[in-house]
Structures are given as C-alpha cells and as structure tokens.
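> Mind looking at a prediction? Sequence and model below.
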Amino acid sequence: MKDLKEVLNNVKSWAKEVGKIQLEYLEKEDLKINTKSSKVDLVTEVDELSEKYILDKIKKHYPDHKILSEESGEIDLDSDYLWIIDPLDGTTNYAQGLPIFAISIALQHKGETLLGVVYLPKLDEMFEALKDEGAYLNGKRINVSNKSNLQDCVLATGFPYDKRTHKDNNANYFAHFVPKVRGLRRMGAAAYDLANVAAGRLDGFWEINLSPWDVAAGVLIIKEAKGKVIYLDDKRGISLVAGNKIVCKKVLNEIEMVNKRKM
C-alpha cells in the first residue's frame, strides 16, 4: 500500500472533481430522478455519474482493492483493502436544490478504517482524517464539543427510508428528546451530521438503520476528533450514538428510557 497521505490527497482531489459534477447539475430542471427501496429513497443521474467517477479512479490507482458503494453494491476482489463510498449522501436534499449534500469516502484494511473524507461541494467543506493523525476541516484541526449537560446540547438525527411502514422509525426517540435538549437538527445527510459532531458544531448524533457508506468515513473523523461512537446492537442496520463520552452516555441513557417504556 502506498503512503496513506498520498492516498488521502488522491481521495480529496477525487472528491473535489466529483463536487464539480454535482454543482454543474444542481437545480437542473430536467434532472433525472428515480426511486429505489421506496418512494422516498431517491437516486439521481448525478449519484450514478459521481459513483462512476470515483470507481474509475479506484480501479485505475488501486485495481486490486475491494469496493462497497451505495449504488453499485460490492465489487468483491481478494483483498484486505476495502473502499466504502457514498457518492452523494443527501440525495433528497440535492434533488430539492438544498446545499447540504456530501461525498463520503473511506478506506479500510482488514475491517479497520484508515482514512475518511467527507466533502460538501456547495459549502466547500473538506473533512478528513487518517487513523491516529487527528481530524481536520479545511486544514484546521477539529475536536468534538466539551458540553456535558443535555439541556445545553444541539443534537442531530435522521429517519429510515421505511419510516412510513416500519414501527422502529426513530419518531419515538425524536419526540422524547425535543424537551430534553437545546435543539434538534435533521440535516438529511448522515455523513455531514457525523462530520459536524467531529467539528463541535453539533454536540451529538443518533440514528437507526444506517448503512456502511453512511458512516464509515464519519465515524473515523469523529474518533480522530477525540469523540466516541456507541453502536446500538439491538437495532436494525447500523444504529449508533456519537459525541463526546459524556454526551454519548447521556443520549444512550435516554434511548434506554424510551425502550423501557415500550416493554
């Protein structure tokens, strides 16, 4: 494997180029939009164009690596290295013309994440981390917030695509937290939520039924920003709580309170 800093520079340049594609198509009147698992689970031609660009670059520079990407699924090669990609996180935002959408790229080796990048093209914000080397936003070191009281915290969350048909849809937890915290935010892009926790802009985050491409880069960035991630193993998909150690524990306690009421 080449020097990881060189790999990181490659990934950042790819993200910038994909960002140009996304900005070119943003608010295009004839943007092609389809649905996947449900009527609210969107995929656009830009998701596909973005993914193709990244996959082509990986296949060129690291042809023996495995790839897991949201739109194409898994390209399974005999390798200890795995790229995990969300070419356009926040597709619904993008389709609406909202500026909160991201490119998320992570590289793992034997299941351990070595590198994570989350790039917001419209905002021109580049979050990045290498394992054991800290987390950065546009070149400046970032850390999670140091708040400890939930009433002072602004938390973020999201809802699964099957929220209309599945009872485990996060609505009960959301309602529970409304009076408990300073504010709740629903950005519509989990990778950006995680990155904002790493930067201390958000004090915590929880969500249920996420996928690997939603979280792989963001989780590393949080950990390198001196934050903590707790996985909710009793939930479906990838479900987690993120923040500093104290906030994580308090959010988890509140979730468990809701769970006990359901029993």
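Looks like it came in fine. Numbering: from 1, shown residues only.

> can we go C-alpha only for contacts and neighbour counts from here?
OK.

> Show me where the stretch 151-263 of the chain has its helices.
Using DSSP state H, counting those that start in this stretch, the helices of the stretch 151-263 of the chain run over 171-177, 190-198, 212-224, 245-262.

> Of the ones you listed, give the one that comes closest to I58.
When these are compared by Cα to Cα, helix 212-224 sits nearest I58, at 15.8 Å.

> And that closest one, what does it pack against?
Here helix 212-224 touches strand 81-89, strand 102-109, strand 112-120, strand 125-130, strand 135-137, helix 190-198, strand 228-231, strand 238-243, going by 3 or more Cα pairs under 8 Å, 6 or more residues apart in numbering; DSSP states H and E.

> Second structure follows, compare the two:
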Amino acid sequence: MHPMINLALQAARDAGEALAHSSDRLDRVKIIDASADKFLTSMDLAADKTVLYHLQKAHPEHSYHSRVSGFTEGENKNVIWLIDPLIGNKNFAAGHTQFGVSVACQIDGVIKHAVVNCPLTLEEYVASRGAGARLNAHRLRVGDSTDLDNTLISLNPEHLPHEDFLNFQRELLQLGAGPRISGCTAIDIIQTATNRLHGGWAATECEPTLAAASLILQEAGGLLAGNSGNPDYSEAAELVFANPKLFKKLLKLRKQAAS
C-alpha cells in the first residue's frame, strides 16, 4: 500500500476512533454552528486537529485544505491534503451511523490518494489513482445496471431546487427506482462504488468533502460530474453520479425535472 495511504489511514483511524467513542455520549458534543450551510460540532474541531496532527507531523512542508480549519499553505504548494474530518456531521449529531472521516491527497492538481473511514460500520475505503479502490480488503466495482427499474438512487434534497427535487423523485418512482436519502452525499458516492447504491443526485459540496469519495468512485469504475455532464464539477451547483450505463439516464432525468 502506498505510504500516503498508510499515513491517511492512521490519521483517519485515530480521528474515527474518537468519533465512535463520542457517538455514545452525544450529550457532551456541542453544536457550535447550527446553520444549514455551516453546521459544525465540537467533534468536527477535535477530529480536524487529530487528522492534521498526524499529517503535519509526517509532512510539515505540505499544504492542507480542511473544511473546518481552512487552507494552510506549506513550502510545498504542489501537494495538498484535502480533509473533511466529519462527513455527515448532522447524522453524527443526531445519533445516526452514516458519518466518517475523509482524507485525500492532491498532487499537482490531481487527486492521487483517498481514504474514508466510517468508524461505526467498521468500514475503510481506500483508493489510489490507477490502482483501483477497496473496501477493507475487498476490491470495489460499480454495478452494471442498465435500467433504472429496481435500482436504488440516492438523493440529498439540501440546497436543491424544491420543485426539481419533487419532479426528479416522481420520475424515479415511475421508472421503478427506489429513492434513498442518507443525509451524506460523500457516503452516497462511496456506496455507489460498492454497488449498494446505483447512482445519485445532490448539490455540490466543498472540495475537501467530496475529494476522497470522488476518487474512490472513479477507481471503482463509476462516473461523477456536474449536472451539465462536465467531469469538472468545481463550478457546478449540482452533482450526478452513477455507474457508466446509468449515468446518462440520470443526467437526462435531471434535465427533465427542470422542464
């Protein structure tokens, strides 16, 4: 396993262990910001410090971009660690299991390595560009569904146009698909990599939140793009992701939902 993956795993495991312990005592977890756009708990901060401690101890010269603590430029501007210390933090605060720690390493503008640790489900997702993706010791591959009938499609209604969301969900149901809402887009993306889900539609989130999940999906053979179909989703308002055979069908449904 690549040294960067090993380092990211160590950081994510340490932070994930603390999150798992805290999930048993949510009365001690403080809500620092309850707004929809900037929801933040005391464990976001604690997990962020843990991840950064491990990474910066090993590579103080690297740069770091965290959803929680922002951007820290190092001497080496070509290597940037992208960190979301608590994906699904609203789920965590509510006592749900769909949360985790996300760490990705970007080199020369390209995401090269990714780790997502989900401590309560005992699942670790890893990927290196060109080397595939794994869940624990098992290689990941997206499904091969060609029709939406009997598929499970994730939706995250936060920040999506209300009428478009209702239209999209209605179209899915009419085609025999089963909509699913987990409350965490990054986890929906990696669940698509495992073939537990077959695709999804959601609002775009910040790069540190989606970086690891997007590489894991791509290395499992999946596609992810903005709602226009452009793989560079950095300027897009929405995301569509799926296995290659369903991807265009979801894009088409999204356009129909807006008409």
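Happy to help now that I have it. Keep in mind that what you see is a predicted model, and the values were worked out from it rather than measured.

> Can you give me the end-to-end span of stretch 92-100 of structure 2?
9 Å (Cα to Cα, to the nearest Å).

> what stretch of structure 1 does it fall on?
Taken onto structure 1 by TM-score structural alignment, stretch 92-100 of structure 2 occupies residues 94-102 there.

> quick one, the longest helix seen in structure 2 and strand 123-128 angle?
As assigned by DSSP state H, the longest helix anywhere in structure 2 is helix 3-22. Comparing the axes of helix 3-22 of structure 2 and strand 123-128 via axes from the mean of the first three to the mean of the last three Cα atoms, to 10 degrees yields an angle of 160 degrees.

> Which residues outside helix 3-22 of structure 2 are in contact with it?
Outside helix 3-22 of structure 2, the residues within contact range by Cα atoms under 8 Å, 6 or more residues apart in numbering are 28-29, 43, 46-48, 50-55, 85, 100-105, 113-120, 126, 128.

> Show me how to select, in ChimeraX, the buried members of those residues.
Per 16 or more other Cα atoms under 10 Å, the buried members of the contacts of helix 3-22 of structure 2 correspond to this ChimeraX selection:
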select :43,47,48,50,51,52,54,55,85,100,101,102,103,104,105,113,114,115,116,117,118,119,120,126,128
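
> Who are the contact partners of the aligned residue in structure 1 for T151 of structure 2?
Correspondence of T151 of structure 2 to structure 1, assessed by TM-score structural alignment: C153. Applying Cα under 8 Å, 6+ apart to C153 of structure 1 gives the contacts K147, V181, R182, G183, L202, D203, G204.

> ok, 6 Å please
Applying Cα atoms under 6 Å, 6 or more residues apart in numbering to C153 of structure 1 gives the contacts V181, R182, D203.

> before we move on, the earlier item: in structure 1, point out the residues matching the longest helix of structure 2.
Mapping helix 3-22 of structure 2 onto structure 1 (TM-score structural alignment) gives residues 6-25.

> For the matching stretch, buried residues please.
Neighbour counts over stretch 6-25 of structure 1 (16+ other Cα under 10 Å) mark V7, L8, V11, K12, W14, A15, K16, V18, G19, I21, Q22, Y25 as buried.

> Could you dump those residues into a markdown table and include distance to P63 of structure 1?
A markdown table is the format used below for these (distance: Cα to Cα, whole Å):
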| residue | distance to P63 of structure 1 |
| --- | --- |
| V7 | 14 |
| L8 | 17 |
| V11 | 15 |
| K12 | 18 |
| W14 | 16 |
| A15 | 19 |
| K16 | 21 |
| V18 | 20 |
| G19 | 23 |
| I21 | 24 |
| Q22 | 25 |
| Y25 | 29 |
